[in-house]
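A.B. asks: Structure of the sequence below:
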Amino acid sequence: MCNAVLCFRMTSPYFSQNMSVVTRRAEKVARCTAAAALLRSRRRDADAISSVAVKVEKEEVRISQETASLTTQDGSHDRLQLATAPAKLESDALWLSSHGRRRRQIKVEYDEGGSAVKTEHWEPPDWKKQLAHIREMRSSRDAPVDSMGAEKCYDAKAPANERRFQVLVSLMLSSQTKDQVTAAAMQRLREHGCTAEKLMSTDDETLGKLIYPVGFWRNKVKFLKMTAAMLVKDYGGDIPDSVEGLVRLPGVGPKMAHLAMDIAWDQVSGIGVDTHVHRISNRLGWLMKPTKNPEATRKALQEWLPRDLWSEINWLLVGFGQQVCLPTNPLCSLCLNQHSCPSSHQSSPAKLLKVQSALSPCSASSLQVKTESGQETVVYAETINEEPQSVNLTTQRRKLKRKVKH
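C.D. replies: The predicted model follows:
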């Protein structure tokens, strides 16, 4: 009975007409609600615009009063700023009329180059001219480093890995040692067999006789055997191809590592700074501030010196320090940089005699050596292993005079 009544109501024309009336009323109510909401929003916007307009009027009145009291001397710039205020407020009113009460977004603009932090590139004055003069004085390439340096001490006919090992050994022996002594020791080692396997199996006494009298030869015997054992175990008798790997070896410091990378691997990783480069760089004023050790000098030089000169600067300054810019009593009168060098003609004969008398009873083996985690740290004494200053100075001066004339 209920189902029949329900079916009758659903099919009745009266019921269908009432449903359409209800639907039309609901749609009309929804439209009225939307229209009311839109009207309220427009009223809020109109109120906001009117409030902004009132502010503009008040600001114009205030500006007119202030401009009247400004003097002609100081008021031109202020009137320009105050005159732009009404335009700004009007633009705010226009924006508010188009965007309603939404929060305004701020646009950030950057001036070209204005926000960049500029750091000036420091470089010493006249360094290019001084370097050209040093090249001219080193043009004959007759310094000890040119014929007996690490580039000349290895066997050119040996396999590549043996040549690289011999370069490293010659650098280890050259620390605080004259090039003549290092070259003679390397010649004896090559005749004995200068490979990592051979040095590892050689007893300490025999190895000491082969490298004597290099500076700190007892310590270097230990370092050579320890290094050879590490290279055989970890690198198959070859040397590491990175500065990080080289400085882990006993007795190898940053100077040796960078020179080994340049000579053995033909890779420029840094400047090899020894006592000559350290001394001459400070004398020429090539550093922003004086340095106390070669490692600090290396870092300071690499900050400004072009990278394409890093490989050349070592042998240039080393040979220059061996012939002209001596550790004590430098030959400034024969140097082409005597007029631009800040340390020119500042050597003191009295101080020279005092230093020579104090160092005369000493020997290279009596200097202290500090070892830190297997690394050799040498207390530098520049005058110990240099050429004797009293020997052939006259001949040296005559040779340099002839070179300058030609």
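A.B. asks: from here on, contacts and neighbour counts on C-alpha atoms
C.D. replies: Will do.
A.B. asks: need the strands for the chain, in chain order.
C.D. replies: Applying DSSP state E to the chain gives strands spanning 369-372, 375-378.
A.B. asks: Is it possible to get JSON lines of the ones you listed that adds distance to residue 335 and mean neighbour count?
C.D. replies: Below are the strands of the chain laid out as JSON lines (distance: least, Cα to Cα, whole Å; neighbours: other Cα atoms under 10 Å):
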{"stretch": "strand 369-372", "distance to residue 335": "35", "mean neighbour count": "12"}
{"stretch": "strand 375-378", "distance to residue 335": "30", "mean neighbour count": "16"}
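A.B. asks: In JSON lines, list these along with distance to residue 400.
C.D. replies: Formatted as JSON lines, the strands of the chain follow (distance: least, Cα to Cα, whole Å):
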{"stretch": "strand 369-372", "distance to residue 400": "36"}
{"stretch": "strand 375-378", "distance to residue 400": "32"}
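A.B. asks: Residue 220: which of these is closest?
C.D. replies: With Cα to Cα as the criterion, residue 220 lies closest to strand 375-378 of the strands of the chain, at 9.2 Å.
A.B. asks: Point to the residue nearest the middle of this protein.
C.D. replies: What sits nearest the mean C-alpha location of the chain, by Cα atoms, centre = their mean, is residue 303, with 5.9 Å.
A.B. asks: quick one: which of the strands of the chain is nearest residue 133?
C.D. replies: So among the strands of the chain, strand 375-378 is nearest, using Cα to Cα, at 31.7 Å.
A.B. asks: what's the closest one packed up against?
C.D. replies: strand 369-372 (3 or more Cα pairs under 8 Å, 6 or more residues apart in numbering; DSSP states H and E).
A.B. asks: For the closest residue in space to residue 278 that isn't next to it in sequence, which residues are in contact?
C.D. replies: Distance criterion Cα to Cα, 6 or more residues apart in numbering; nearest residue to residue 278, sequence neighbours excluded, is residue 294 at 5.3 Å. Applying Cα atoms under 8 Å, 6 or more residues apart in numbering, one finds that residue 294 lies in contact with 273, 274, 275, 277, 278.
A.B. asks: Proceed likewise with the subsequent sequence, for comparison:
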Amino acid sequence: LLLISRRGLLALECMPCLVWSFPSSLPCAHSGGCPEPLRHSRPHPKKETDALSLSSHSRRRRQIKVEYDEKDGVTPVKTEHWEPPDWKKQIGYIREMRSGRDAPVDNMGAEKCYDTGAPAHVRRFQVLVSLMLSSQTKDQVTAAAMQKLRAHGCTVENILATDDDTLGKLIHPVGFWRTKVKYLKLTSAMLQKEFGGDIPDSVEGLVRLPGVGPKMAHLAMDIAWDQVSGIGVDTHVHRISNRLGWLKKPTKNPEETRKALEQWLPRELWSEINWLLVGFGQQVCLPINPLCSVCLNQHSCL
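C.D. replies: Next up, the predicted model:
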């Protein structure tokens, strides 16, 4: 190390672990000349006894190095975990109210609308179709449409071979059935061309399909692929989550609700929560005139 005072150069102390290039006229502090540098070994840390003999200039350097070491190991910023205070109690009450499993979703949901005897890729396609038809449509209507489609032949090839008028009659009266006819045709063509007649096995792939949004994609991953990728948030889950105070701040749409719920709700509940809240919303926590008098959560609802 080169030690310099205000009046000029005092001495040159070499470090064996480094290679320095200085004019030969500079004096070396080692008797007998500088030792050969070690090119492929780490410098040995100074012993505690060495630190005691350091000059004040060296102590300043050591303090600087200590500060550098502290910066090198920056402690991660801790973020505050938020969760609703009574959510476990509220879910327990909802499970109790849903114990009968007699809501429309229990018997006519997407997981009940496919042909159990069909090949796996056909079953997955039928799950996707039922989810596409369910948008803005009651489960009873979706189930009836799927029954007619399965009797007709609900496969990628058969949907593509069916004219629009016939397909419309099969799925009527689901909500926006004319638009859904177009989506079914476009999606079937895309599945045949890009996925060999099967459905994508990722949320990213599913939302590329015409007429498939995040809610449908997450539910398809859960039901068709048995993979929990996120919470399927429909109008029931969105409404009830806001009513129960399960969100740090009110949300405006289902996708905002999904992101907010996933920040605190344990992942092992992501699949169950859709089924719980959809059935609860169909029977008790109705959009209009909810049956608060029979709800076990009436005292903790916002």
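A.B. asks: And the TM-score between these chains?
C.D. replies: Superposed pair, TM-score by TM-score structural alignment, normalised by the length of the second structure: 0.79. Supporting alignment: 253 aligned residues with a Cα RMSD of 2.5 Å.
A.B. asks: ok so, going back, quick check, nearest of the contacts of residue 294 of the first structure to residue 298 of the first structure?
C.D. replies: Comparing those against residue 298 of the first structure with Cα to Cα picks out residue 273 as the nearest, at 5.9 Å.
A.B. asks: aligned partner of that closest one in the second structure?
C.D. replies: Aligning on TM-score structural alignment places residue 273 of the first structure opposite residue 233 in the second structure.
A.B. asks: Residue 172 of the first structure now?
C.D. replies: Checking TM-score structural alignment: residue 172 of the first structure goes with residue 132.
A.B. asks: How about the contacts made by that match?
C.D. replies: 180, 211, 212, 216.
A.B. asks: Out of these, which comes closest to residue 198 of the second structure?
C.D. replies: Nearest member of those to residue 198 of the second structure, counting by Cα to Cα, is residue 212, at 15.0 Å.
A.B. asks: List the contacts of the closest one.
C.D. replies: Contacts for residue 212 of the second structure (Cα under 8 Å, 6+ apart) come out as 132, 206.
A.B. asks: That one corresponds to which position in the first structure?
C.D. replies: So, by TM-score structural alignment, residue 212 of the second structure is matched to residue 252.
A.B. asks: The second structure: helices as residue ranges?
C.D. replies: 48-52, 56-72, 87-97, 104-108, 120-134, 139-152, 156-161, 164-171, 177-194, 203-206, 214-225, 235-243, 254-262, 270-283 (DSSP state H).
A.B. asks: circling back to that earlier point, how close does the match of residue 172 of the first structure sit to residue 210 of the second structure?
C.D. replies: 10 Å (Cα to Cα, to the nearest Å).
A.B. asks: ok, now residue 247 of the second structure?
C.D. replies: For residue 247 of the second structure, the distance to residue 210 of the second structure - Cα to Cα - is 30 Å.
A.B. asks: Check which residues of stretch 34-48 of the first structure are buried.
C.D. replies: 45, 48 (16 or more other Cα atoms under 10 Å).
A.B. asks: The residue nearest to the centre of the first structure corresponds to which position in the second structure?
C.D. replies: Residue 303 of the first structure maps onto residue 263 in the second structure, by TM-score structural alignment.
A.B. asks: Next: residue 17 of the first structure.
C.D. replies: Using TM-score structural alignment, residue 17 of the first structure lacks an equivalent in the second structure.
A.B. asks: Identify the residues contacting residue 75 of the first structure.
C.D. replies: Residue 75 of the first structure touches residue 67, counting by Cα under 8 Å, 6+ apart.
A.B. asks: Quickly note the distance from it to residue 58 of the first structure.
C.D. replies: 21 Å.
A.B. asks: just residue 98 of the first structure next, same as before
C.D. replies: Counting by Cα to Cα, the gap from residue 98 of the first structure to residue 58 of the first structure is 23 Å.
A.B. asks: what's near enough to touch the residue lying closest to residue 171 of the second structure once chain neighbours are set aside?
C.D. replies: Nearest in space to residue 171 of the second structure, with sequence neighbours left out and distances taken as Cα to Cα, 6+ apart, is residue 145 at 4.7 Å. Residues near residue 145 of the second structure by Cα under 8 Å, 6+ apart: 170, 171, 172, 173, 174.
A.B. asks: Trace the third one over to the first structure, please.
C.D. replies: Matched across to the first structure, residue 172 of the second structure falls on residue 212, judged by TM-score structural alignment.
A.B. asks: contacting residues for its match?
C.D. replies: residue 185.
A.B. asks: where's it relative to residue 300 of the first structure, distance?
C.D. replies: For residue 212 of the first structure relative to residue 300 of the first structure (Cα to Cα), the value is 35 Å.
A.B. asks: Same question for residue 201 of the first structure.
C.D. replies: For residue 201 of the first structure, the distance to residue 300 of the first structure - Cα to Cα - is 41 Å.
A.B. asks: Mind checking which of the two has more residues around it?
C.D. replies: Neighbours per residue, other Cα atoms under 10 Å: of residue 201 of the first structure and residue 300, the larger number sits with residue 300, 18 against 12.
A.B. asks: So the nearest residue to residue 176 of the second structure once chain neighbours are set aside versus residue 81 of the second structure, what's the distance?
C.D. replies: Nearest non-adjacent residue to residue 176 of the second structure, counting by Cα to Cα, 6+ apart: residue 136, 7.9 Å away. Per Cα to Cα, residue 136 of the second structure is found 35 Å from residue 81 of the second structure.
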